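> just coords:
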């Protein structure tokens, strides 16, 4: 079975967010594969809906033998297991896990779009991603994560709160 390198963005802004990120990391490693790198944890104002607590975000690099769609389904199950309820699109989250990249794979289906379609406009995702994979190239644009961060139009401040 071939191993795939994937990058996941974890975010939480309610119910002890740092603890929720740790639980999510443990569950992802248990169900998906070995975590090979983690970014620092960063705090930022909520993106899209500002009348809520700040978010804490972290990117993890993981190796898995699972297919991308299976990874998405496992991620969604982990979110539910951790208590994520459906609510407003950009509302408060006990946990939010986004699959950013699955190697250099490009997918455009009803259920999954890869690379993540909003990545380039989200500083809160690019800062931790550029920290652990500055030279990783976007499969479509072929731009590095560091380059994408430097040209990101998002002006929300992203503050490091806990080193990896």
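Looks like it came in fine. Quantities reported herein were computed from a predicted structural model and do not represent experimental measurements.
> C-alpha only now, for contacts and for neighbours.
Fine.
> distance between stretch 104-111 and the chain's centre?
Taking Cα atoms, centre = their mean, to the nearest Å, the mean C-alpha location of stretch 104-111 is offset from the chain mean by 16 Å.
> repeat that for stretch 147-159.
15 Å.
> next, the buried residues of it.
148-149, 158 (16 or more other Cα atoms under 10 Å).
> check it against this one:
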């Protein structure tokens, strides 16, 4: 288990001298089009290459039946990544969108449509946002086993803000439609 950083620890920006807190963030990755594992691994590599982002944990991979998706949607591969970062939540969101774009993510008007890569911010420290472009904590993640189970694998004692321990949330919703893929492993390079 990784330790949640002290929110009072700060990191000085080397260019401006500005002090910024280090925050723990939880990101969910998913792919159900194209080379799914390549997309997930590419997202991890891109996050690892991001200045002011330090990956502290990568979950096992799960194959997941699509939730609230069009009927033709194929199964997803999903994982969760824990990071420590001094980036503002908006900058982290911009980076997540840029990583999706690098893997040819096509945005659709159809909710939960198939995608080459999805990088969702689930929690960024204790940050709350209900902006159109940034909702934190993620509004549906507390009901999604494909987020909670991989997160639980990394931090069994974690709590979802305003919803409670992820172990209790997971016990309530169950893990139907979630299959561990022990044959697939994501690596930190």
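Cool, the structure landed. Computed from a predicted model, the values in this text were never measured in an experiment.
> list the TM-score for the superposed pair.
Remark: TM-score between the superposed chains equals 0.92 [TM-score structural alignment, normalised by the length of the first structure]; 162 aligned residues with a Cα RMSD of 1.6 Å.
> ok, of the buried residues of stretch 147-159 of the first structure, which one's closest to residue 30 of the first structure?
residue 158 (29.1 Å; Cα to Cα).
> which residues does that closest one contact?
Counting by Cα atoms under 8 Å, 6 or more residues apart in numbering, residue 158 of the first structure touches 42-45, 123-124, 127.
> same check on residue 62 of the first structure?
Counted by Cα under 8 Å, 6+ apart, residue 62 of the first structure has contacts 5-8, 29, 33-37.
> and with 6 Å instead?
5-6, 34-36 (Cα atoms under 6 Å, 6 or more residues apart in numbering).
> what does it align to in the second structure?
By TM-score structural alignment, residue 62 of the first structure lines up with residue 83 in the second structure.
> please indicate which of the contacts of residue 62 of the first structure has the highest neighbour count?
residue 6 (21 neighbours; other Cα atoms under 10 Å).
> so it sits against residue 102, correct?
Yes - proximity of residue 6 of the first structure to residue 102 meets the contact threshold set by Cα atoms under 6 Å, at 4.4 Å.
> what about residue 77 of the first structure, which helix or strand?
Secondary-structure assignment from DSSP states H and E places residue 77 of the first structure in helix 68-81.
> so how much does the helix or strand just after that helix differ from the second structure once superposed?
Moving toward the C-terminus from helix 68-81 of the first structure, the next helix or strand (DSSP H and E) is strand 96-102. Average distance, strand 96-102 of the first structure versus aligned residues of the second structure after superposition (mean Cα distance after the TM-score superposition for the first structure): 0.4 Å.
> what's the matching range in the second structure for whichever helix or strand comes after strand 96-102 of the first structure?
Using DSSP H and E, the helix or strand that directly follows strand 96-102 of the first structure along the chain is strand 107-108. Strand 107-108 of the first structure corresponds to residues 129-130 in the second structure, going by TM-score structural alignment.
> which residues touch the matching stretch?
With Cα under 6 Å, 6+ apart as the criterion, stretch 129-130 of the second structure contacts 135-136.
> for stretch 33-44 of the first structure, same thing?
By Cα under 6 Å, 6+ apart, the residues outside stretch 33-44 of the first structure that reach it are 29, 54-64, 128, 132, 158-164.
> three-state assignment of residue 154 of the first structure?
At residue 154 of the first structure the chain is in coil, as set by DSSP: H, G, I helix; E, B strand; the rest coil.
> of the contacts of stretch 33-44 of the first structure, which belong to strands?
55-64, 158-162 (DSSP state E).
> what's the closest of those residues to residue 72 of the first structure?
residue 64 (12.2 Å).
> does the closest one really touch residue 4, like I thought?
Yes - the pair residue 64 of the first structure and residue 4 qualifies as a contact (Cα under 6 Å) at a distance of 5.3 Å.
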